[in-house]
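Novice: structure of the sequence below:
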Amino acid sequence: MKLAVVGGGSTYTPELIDGFARLRDTLPLTELVLVDPAAERLETVGGLARRILAKQGHPGRVTTTTDVDKGVEGADAVLLQLRVGGQAARAKDESWPLECGCVGQETTGAGGLAKALRTVPVVLDIAERVRRRAPDAWIIDFTNPVGIVTRALLQAGHRAVGLCNVAIHLQRKFAGLLGVAPEGVHLDHYGLNHLTWELAVRLGGPDGEDVLPSLLDAHGPRIADELRLPAPVLARLGVVPSYYLRYFYAHDEVVDEMRTKPSRASEVAAMEAELLEMYRDPALDEKPELLARRGGAFYSEAAVALAASLLGGGAGDGADAGGVQVVNTYNHGTLPFLPDDAVVEVPARVGPHGARPLPAPPLDPLYAGLVGHVSAYESLALDAALRGGRERVFRALLSHPLVGQYAQAEQLTDRLLAHNREHLAWL
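Specialist: Here you go, the predicted model:
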């Protein structure tokens, strides 16, 4: 079994490699190809990947290449984890929206739109190469903004499923609080990528007992603290929102914080420099503890489970019985107030056929309204990413609930285009 990782020079990659090594019975890789245009960084990460597999006795072969066509040739699955423009572009995404009084964040709001505009054309080019070189391969997209990127892939006819680690992170967190094995916890996780709520926490499977009320009674303040939301707000909601909902529920407070604190981009850049220095050490043969602070917790478990199910290897560790996993895929009536071709993040039964969402419970209007609003923005954002044009960028910004005012949308459009000119071919 061959798997290619495009963006394989990422500092995330050792997390992924560690999962491949530990879960070899779930996903029996024989060849792993790391693909990245940054040759020196790629060799550094590739060397550590080989040492991790060797230490754990994994027989798979790790190769590296800067050539996408060569890397994906004959692959069974291709995992995308790339960042167009690198951390430098992210730093801009987190700064110029603040000049207009809006959240500066890499996956939502104006910064998220900038990332989508840079990313979608690159991902579609890679996917076309996969179609030519490995026509039966599944594409697993971990590249943000996952919902928009996955929608672009599906609309272009690619065999693709989007993946985010928010659900598996919460599953592991709740399992620890409940004192049960993670595979015994099923989440009623519904919404869009980075805009989801845990409507129920079930023991034993999709039809199991909902223990969310008792979980909130016993651990509400602790959960709220991790989400950086007031405990009374969590109690009033009665569900657990993704931590990205803080950008919506406490927008002005977050903007004030961002104006006074170091940006996440600067923190990550410093962390990446330190991680890469660690990776260069020929004695290092395991993922360092520092990597846990980089983000992407349990990413490897989610990726292995998804790849194994898509390739016919069963549910795997981190998936529910029967291959039910939280993924990004076409709505197809799951949330009846959204178009069928919207991409939603929901529990789905995953197999070689792809992802088929489970029936969803009714979504409270408090959440459904925001989901509908952001889904409409994602449609306009994808249109701007595919066809370009200042007016399309403006329309997408004006439609976003974190913008929504024409004066701000005009200012943000000017700044977005100025900071992304080198990445937008239509300019």
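Novice: from here on, just use CA atoms for contacts and neighbour counts.
Specialist: Fine.
Novice: can you pull out the strands in this protein?
Specialist: With DSSP state E as the criterion, the chain has strands at 2-6, 31-35, 61-65, 77-80, 138-141, 160-162, 185-192, 195-203, 209-210, 240-241, 324-330, 343-351, 354-357.
Novice: tell me what the second one is packed against?
Specialist: Right, the one you point to is strand 31-35. Helices and strands touching strand 31-35, by 3 or more CA pairs under 8 Å, 6 or more residues apart in numbering; DSSP states H and E, are strand 2-6, helix 39-55, strand 61-65, helix 68-72.
Novice: would you reformat those as CSV and include mean neighbour count and distance to residue 392?
Specialist: Shown next, in CSV, are those (neighbours: other CA atoms under 10 Å; distance: least, CA to CA, whole Å):
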stretch, mean neighbour count, distance to residue 392
strand 2-6, 24, 29
helix 39-55, 19, 36
strand 61-65, 19, 36
helix 68-72, 22, 30
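Novice: please generate a structure for the following sequence too, so the two can be compared:
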Amino acid sequence: MSDLKKMYTTMVEDPFPAELVIRLGDAELTFAKRTWTIDGQEKGLRYGENPDQPAALYAPAEGRLTLGGVTFRGPGDGLVCAATEEHLLQSGKHPGKTNLTDVDNGVNILQYLTRKPAAVILKHNNPCGAAWSDDGLCPAFEAAFHADRIAAFGGAIVVNRTLDVATAEKINAVYFEVVAAPDYEPKALEILKSKKNLRIFKLPGLAQLEKLAGQPFLDVKCLADGGMVLQFSFRNRILSAEDFLPATATDKAGTTVTARTPTPAEAEDLLFAWAVESGVTSNSVIFVKNGATVGIGTGEQDRVGVVELTIHKAKTKYADGLAFAACQMSLYELKLKAKTDPEAAKLLEDIEKRTEAAGGGLIGSVLVSDGFFPFRDGVDLCIGAGVTAIAQPGGSIRDTEVVAACNEATPQVAMVFTGQRSFRH
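Specialist: As a prediction, this is how the structure comes out:
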């Protein structure tokens, strides 16, 4: 067992060259391998996705790509790949691939949430909680954390404002692997550094993400046979509530249906949810309420299934929050104790009743779906869970049925179309 533990802290030999050159037509793009000198040792990535996979990080160094009249991100636009020793305020050891890709996906989401202080907590390259707040960074972080306290354990935190003392104190109360911010208040940094295993990244570009939001990067997907698929990266077209499209559909018989328009508060939550959706593995749905995620469903094969699982997940997380507030135990610890302790069993029963009464926090929430609803069953489940507004791409042959489901609800549920899909594979 000791050898198994050791492999997670062992550097894998890096056979990759110092330079990578890609030629696309007449464009030549040069990338430089990123290395860091930590404890006197100059190395690149500690390892890849797993400890037995050598890996290297390359940053754009020369050349800029333009395709179809669109100029891609390149040298000078770096965020995670541009991090030097100066930006690794506390690392302890050379970073691994998963640390960087979690932070990178936080950057990916936050590029569309620059208007307010926002926090994203990620685990396994998916957000487990996200929030933004007019009241500052600390309330945003707290809301993101309480959205999924269980999954947040050992995760990566990415924020878009200077990290203050109040937020640092909240972070230090829990175990996290990584925190990334554009800057840190001196006292906040001192607090965070008291956790010696916390990797602390300073990424100044997080304060200027709005400059990159409409500019794609070259997205490379590698196939198992060594082939590559190149694509423009996803660009979110919903940057304000006005960018949503009316949910209007006409069936073969010529009947046209139109859904209710969201209220300003619903539209604000839908806008936030669609930004978070850009960083979630498909098929996915996201429930949001008051600027914070309530349930994030990821990577399911069918859309009605992901709705069912996300509702279940939201209720579990809600009950866990009640359990931890009542007795500093997780829901699972309380369930174990309840098998032999009558008082614990009584508390568990009360928590389960309160969770059902609150609908797992989903009552009054909004929902986004990264793809259209092929049937109305997923929408009916959302409405039954207490959703008041929905945003989805539109374009299904059953859009009239889907819109009708919203119109038949009491009270009527709002729906808008995004006019784009947000799949992430």
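Novice: quick check: TM-score for this pair?
Specialist: The pair, once superposed, lands on a TM-score of 0.26 when counted by TM-score structural alignment, normalised by the length of structure 2; 189 aligned residues with a CA RMSD of 7.5 Å.
Novice: for the strands of structure 1, which one sits closest to residue 173 of structure 1?
Specialist: Residue 173 of structure 1 lies closest, by CA to CA, to one member of the strands of structure 1: strand 185-192, at 10.2 Å.
Novice: the closest one vs strand 343-351, what angle?
Specialist: When axes from the mean of the first three to the mean of the last three CA atoms, to 10 degrees is applied, the directions of strand 185-192 of structure 1 and strand 343-351 differ by 140 degrees.
Novice: quick revisit: can I get the helices and strands packed on strand 31-35 of structure 1 in a markdown table with distance to residue 348 of structure 1?
Specialist: Shown next, in a markdown table, are these (distance: least, CA to CA, whole Å):
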| stretch | distance to residue 348 of structure 1 |
| --- | --- |
| strand 2-6 | 23 |
| helix 39-55 | 31 |
| strand 61-65 | 31 |
| helix 68-72 | 27 |
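Novice: between these, which one is nearest to residue 310 of structure 1?
Specialist: Closest approach to residue 310 of structure 1 among those (CA to CA): strand 2-6, 12.3 Å.
Novice: got the angle between the closest one and strand 61-65?
Specialist: 40 degrees.
Novice: who does strand 2-6 of structure 1 touch, helix- and strand-wise?
Specialist: If you count contacts as 3+ CA pairs under 8 Å, 6+ apart, strand 2-6 of structure 1 packs onto strand 31-35, helix 68-72, strand 77-80.
Novice: looking at the helices and strands packed on strand 31-35 of structure 1, which is nearest to residue 260 of structure 1?
Specialist: Among these, if distance is taken as CA to CA, the winner is helix 39-55, at 32.3 Å.
Novice: which strands or helices does that closest one pack on?
Specialist: Counting by 3+ CA pairs under 8 Å, 6+ apart, helix 39-55 of structure 1 packs on helix 13-22, strand 31-35, strand 61-65, helix 264-279.
Novice: would you turn these into JSON lines with distance to residue 232 of structure 1?
Specialist: Compiled in JSON lines, the helices and strands packed on helix 39-55 of structure 1 are given as follows (distance: least, CA to CA, whole Å):
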{"stretch": "helix 13-22", "distance to residue 232 of structure 1": "35"}
{"stretch": "strand 31-35", "distance to residue 232 of structure 1": "46"}
{"stretch": "strand 61-65", "distance to residue 232 of structure 1": "50"}
{"stretch": "helix 264-279", "distance to residue 232 of structure 1": "27"}
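Novice: and these: which comes nearest residue 186 of structure 1?
Specialist: helix 13-22 (21.0 Å).
Novice: now that closest one against strand 2-6, angle please.
Specialist: Using the same axes, to 10 degrees: helix 13-22 of structure 1 against strand 2-6 is 170 degrees.
Novice: buried residues in helix 13-22 of structure 1?
Specialist: Under the neighbour-count criterion of 16 or more other CA atoms under 10 Å, helix 13-22 of structure 1 has 13, 14, 15, 16, 17, 18, 19, 20, 21, 22 buried.
Novice: these two touch, right, residue 269 of structure 1 and residue 90?
Specialist: No - here residue 269 of structure 1 does not reach residue 90: they are 9.8 Å apart, not a contact under CA atoms under 8 Å.
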